[in-house]
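In: coords please:
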Amino acid sequence: MRIVLFFFTMWLVAATVNAQNSNSCGLMVMAHGGSDQWNTAVESAVMPLRDEFPVAIAFGMANPVTMKAAVTELEEQHVDCIAVVRLFVSSHSFLHQTEYLLGLREDPPAFFISHGSHAHHGSKPVPLELSSSVIISETALLDAPEMGEVLAANALALSDSSGAESVIIIAHGAGDDKVNAEWIQKLDLLADSVRTTGIFNEVAVHSLREDWEEKRAKSEKEIRQFVETHSQNNGRTIVLPFRLYGLGPYEEVLDGLAYKSNGRGLLPSPAVTEWIRRTANELFVELEEIASAE
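Out: Have a look, this model is predicted:
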């Protein structure tokens, strides 16, 4: 009798789990992608979430191939709704293309980012086929207060508490002046977390505007000037990259200058995992509300 009861209990548990899975939401994390170390850092940040709900990662700049693979991976786990968290610095990054590919808007982007870093005119991309409902995050890392905590922690890890240090936080930036100003404004708010530590002489934020040659040249000059000026007279400059992983092109920009950096971006940090979790759960609630209203 006990054996029968045991197997009945196990069947009931399995049936309950399957029922939950058949009406569950999954998470797609979109990230730019890079070196093996870059990708591993993202996978490590996402790993704790796999115990909470189905998760798939789509590397690339709204790459339809990796996005489709992520959708398939989730739907094979019997999800019926997908929350898409875009692990990008800016909320503008590849948004139009992402919305189009996921069937959330009918008009394709004027320029379609394919497998490289270039935007192309050309044949109209085909939206992905999905059997799940989808919702996309409208915020990104620049909007996340948790990233201020990461910046402060990274600065303190490099500081000698001498009172002779200044900090410069460098981000990618944008070509459009208005959009770039938004980058700076948001980055400056996050920099307040570094300022409130009270141990740094000055905390500045700059954007390199990496992909726009003339604007980049001006930005490089300003960044180098800050580091040079604040490294004089026994001063020291701490460089914090506001990038998901690594120092990126900033090492070349700062070549020949004296500064302190461990080359660490926003990852690794549990705060990034927490932001992904918080954003995903907010999207899950929205999906549930949408389903209830139908």
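In: drop to CA atoms for contacts and neighbour counts, all remaining ones
Out: OK.
In: Now do the buried residues in stretch 81-101.
Out: 81-91, 93-101 (16 or more other C-alpha atoms under 10 Å).
In: likewise stretch 272-285?
Out: By neighbour count on 16+ other C-alpha under 10 Å, the buried set for stretch 272-285 is 272-277, 279-280, 283-284.
In: Helices along the stretch 101-250 of the chain, start to end?
Out: All helices of the stretch 101-250 of the chain, identified by DSSP state H, counting those that start in this stretch, fall at 146-158, 177-195, 213-230, 250-253.
In: Tell me which of these approaches Gly265 most closely.
Out: Of all the helices of the stretch 101-250 of the chain, it is helix 146-158 that lies closest to Gly265, at 8.5 Å by C-alpha to C-alpha.
In: Show me what that closest one is packed against.
Out: Other helices and strands packing on helix 146-158, by 3 or more C-alpha pairs under 8 Å, 6 or more residues apart in numbering; DSSP states H and E, are helix 177-195, strand 236-241, helix 270-293.
In: need the helices of the stretch 101-250 of the chain in TSV with mean neighbour count and distance to Ile3, can you?
Out: Below are the helices of the stretch 101-250 of the chain laid out as TSV (neighbours: other C-alpha atoms under 10 Å; distance: least, C-alpha to C-alpha, whole Å):
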stretch	mean neighbour count	distance to Ile3
helix 146-158	19	51
helix 177-195	18	59
helix 213-230	16	72
helix 250-253	15	65
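In: Another for comparison:
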Amino acid sequence: MNTQEYMSRFKRFYWITLTALLVAASIRPGFADEALSRRDRQTGFLVVAEDRGFIGNEEIIDEFQLFAKTRNASLIFVTDERTGKYLRNSLDRLLKKGAERIVVIPLFISAAAPRYELVHQLLEREKLDVPVSYTRPYGESYFAVEDLADKFRTIPQPADTNLIVVGYGAVDSDSERKMQADWKRIAEKAAAGFGFASINILIGHDKKKKDDDAVARTEKLTRELADAVNGDGDGGRKTVVIPFHLGPKLDSMMSFDARLQQLLPPGTKFLADGGSEVRADANSATINLATWLQREANQSQPLAREDVGVVILSHGSDFNWNETMREAVQPLMKQYKIEFVFSMADQPTIERALRKLEQRGAKAAVIVRVFAMESSFRKPVERMIGLDIEGVAQDTADVHAGYGHSHGHGAAPSVPAPRIRTSLPIQTVGGLGASPLFAAALLERARTLSKNPARDTVILIAHGSGSDHQNELWTQALEDMAEQMRKSGGKEFHAIRVATWREDWPDKRAPWVDKIRAMVEDAKTEGGKAIVIPARTTGQGPEDKFLSGLEYDLGSGFAPHPMFVQWVDEQVRVGLARFADIRRTGMTTVEAKSHSPYPEKWLWW
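Out: Here you go, the predicted structure:
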């Protein structure tokens, strides 16, 4: 079949199917509305998606129905001006069910998609009496990045591979340019760490009502594919074409992907949906759709206390150490849903806790990193929950990176690990070092032990690091804490000194053990006693072993202590404030779009 015959057949089939679909273009959830509480009804969720044709739409409907079980929700497929009728019907149903505001969730990869622009125009015409706001499009979430990265993970030898990622939906050169920029952003984020030889982005054009230019557009895409393949050169590399879109999929044969495969230059590999070079039934762009919808809906809602899940992430040790940490936060167990993770940011262990919070009915989660340093494990946690994509990840060193037993030690993975896809919006907070509560609690420990503060010397000792640079960060953090203690009345002591054990690195540890032993002996020589305070989250370190034979009094770390409970609660509240900021800045209303429907505040990276 030549290209013209194929396009003619495609056009006839497309319009026959489109006519049938318009009858059911507005999808209502097939579940008993009576099960919804008043709170559930108050927000009407309008999911808007580009019409894909029968099978493509059915895939979306299947996922939408899972989302709609517990929501006042409706789904419409956007075609052209005729969509206005189905939009009105969907809005009426949401309002009749009790919606006091409408949240639009756009299932579009690019905010520049012409049919997304049409959604804004149609909604503006409605002039509803309730507020209307938009969440970010699917393409601006880390789910889009991960869904594309899943395809990348199936490609062997990335360094020897030239990628061509093909999107869909442009109608002219302007929309093509804008959409290409969005696809490029997603592809570059998804490809980070893989080391592909090159990445090219191409955008297929949407079919218009009058399809006179179909042949010209097909020829243009054919030339672009050939140019991309030839432009990469050979050099022993292979070229892989990866479709990533929510474009036409009328059935298993009539689809944009089927059309695309016919246009490929000889020798080019095509990575079909399902993660192989053989066509699969599942569309990897929609298999995580229900989870994404739940997450966007949760993120759009104010949080009640019972909605909040908290993950206490701490180093952990034996049963007794772990139980001490559990007991330390008991006063908060009635306020929040709390799960514990005793590890150094082990992703499967954190994911386990998040899944338990999902099962317990949480609608958002705050991961509290209970480590002495604010930067400890922050980067890996931010990455696994997608904040490196959607958040403003700070660029500072992880002071635990030098641990011989730390997260990620050993052989590096061949490709980046998948992020955790969850229905819970997540924020991560933590780091004891900068908290006045930490300093105040340790000062109280010292006061309890000291019988003669004017003569006694307080020695704050932390774990330390194998890296000289990172150990210096530890030392500076301890100095900052010591200064906080002095300002809070700690000047009553003869002196407050600081050190680290560097306990896991024998070659670096020995000089510090000698230094700390000298501090203890100096305290006695100066007429007082050494008050050794472990600057730890809980418990003690190797003091008894390394200070054997010396005279000193030994305290313990932060938890359990009322101020530790206060610190955890404050951290959770910081996380909740971030959620509120996201709702305020990450969404926009119809009324706020007087000049552009796509304000820059929508962009999360």
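In: Got a TM-score for the two of them?
Out: Superposed pair, TM-score by TM-score structural alignment, normalised by the length of structure 1: 0.83. Supporting alignment: 276 aligned residues with a C-alpha RMSD of 3.0 Å.
In: if we can go back for a sec, redo the helices and strands packed on helix 146-158 of structure 1 as TSV? Include distance to Met47 of structure 1.
Out: Listed next are those as TSV, based on distance: least, C-alpha to C-alpha, whole Å:
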stretch	distance to Met47 of structure 1
helix 177-195	26
strand 236-241	24
helix 270-293	9
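In: what sits against the aligned partner of Arg278 of structure 1 in structure 2?
Out: Using TM-score structural alignment, the partner of Arg278 of structure 1 in structure 2 is Glu570. Listed by C-alpha atoms under 8 Å, 6 or more residues apart in numbering, Glu570 of structure 2 has no contact partners.
In: what about Glu570 of structure 2, distance to Phe558 of structure 2?
Out: Distance, Glu570 of structure 2 to Phe558 of structure 2, by C-alpha to C-alpha, to the nearest Å: 15 Å.
In: cool, and Arg125 of structure 2?
Out: Note on Arg125 of structure 2: its distance to Phe558 of structure 2, by C-alpha to C-alpha, is 58 Å.
In: Look at those two and report which has more neighbours.
Out: Using other C-alpha atoms under 10 Å, the more surrounded residue of Arg125 of structure 2 and Phe558 is Phe558, with 28 against 9.
In: what lines up against the more buried one once you look at structure 1?
Out: Counting by TM-score structural alignment, the partner of Phe558 of structure 2 is Leu266.
In: Relative to Leu142 of structure 1, how far out is its match?
Out: In this structure, Leu266 of structure 1 and Leu142 of structure 1 are 11 Å apart, going by C-alpha to C-alpha.
In: swap in Ala171 of structure 1?
Out: For Ala171 of structure 1 relative to Leu142 of structure 1 (C-alpha to C-alpha), the value is 10 Å.
In: again with Gly34 of structure 1
Out: Gly34 of structure 1 sits 20 Å away from Leu142 of structure 1, taking C-alpha to C-alpha as the criterion.
In: Between those two, point out the one with more neighbours.
Out: When Gly34 of structure 1 and Leu142 are compared for neighbours, Leu142 comes out ahead with 24 against 12, by other C-alpha under 10 Å.
In: What residue in structure 2 is paired with that one?
Out: By TM-score structural alignment, Leu142 of structure 1 lines up with Gly433 in structure 2.
In: Was I right to think its match contacts Glu483?
Out: No. Here Gly433 of structure 2 does not reach Glu483: they are 11.8 Å apart, not a contact under C-alpha atoms under 8 Å.
In: Show the contacting residues for the match of Leu142 of structure 1.
Out: Going by C-alpha under 8 Å, 6+ apart, Gly433 of structure 2 touches 372-374, 439, 477-478, 481.
In: Farthest pair within those residues?
Out: Largest pairwise distance in the contacts of Gly433 of structure 2, by C-alpha to C-alpha, is 14.3 Å, between Glu374 and Ala439.
In: Spell out for me which residue occupies the centre of structure 2.
Out: Using C-alpha atoms, centre = their mean, the residue of structure 2 that lies closest to the mean C-alpha position is Gly386, 2.0 Å off.
In: gap between Ser317 of structure 2 and Gly539 of structure 2?
Out: As for Ser317 of structure 2, its distance to Gly539 of structure 2 is 10 Å (criterion: C-alpha to C-alpha).
In: Find me the equivalent region of the strand ranked longest in structure 2 in structure 1.
Out: Counting residues, the longest strand found in structure 2 (DSSP state E) is strand 161-170. Aligned using TM-score structural alignment, strand 161-170 of structure 2 spans no residues in structure 1.
In: Which strands and helices lie in contact with that strand?
Out: With contacts taken as 3+ C-alpha pairs under 8 Å, 6+ apart, strand 161-170 of structure 2 sits against helix 173-191, strand 198-205, strand 238-243.
In: Out of these, indicate the one that is most buried.
Out: Compared across those, strand 238-243 shows the largest average neighbour count, a mean of 23 (mean count of other C-alpha atoms under 10 Å).
In: In structure 1, what stretch matches that one?
Out: Alignment of strand 238-243 of structure 2 against structure 1: no match, by TM-score structural alignment.
In: returning to what we had before: which ones among the buried residues of stretch 81-101 of structure 1 are found in helices?
Out: Judged by DSSP state H, helices contain the following of the buried residues of stretch 81-101 of structure 1: 95-101.
In: Max pairwise distance over those residues: which two?
Out: Among these, Leu95 and Leu101 lie farthest apart (C-alpha to C-alpha), at 9.9 Å.
In: All set now, cheers.
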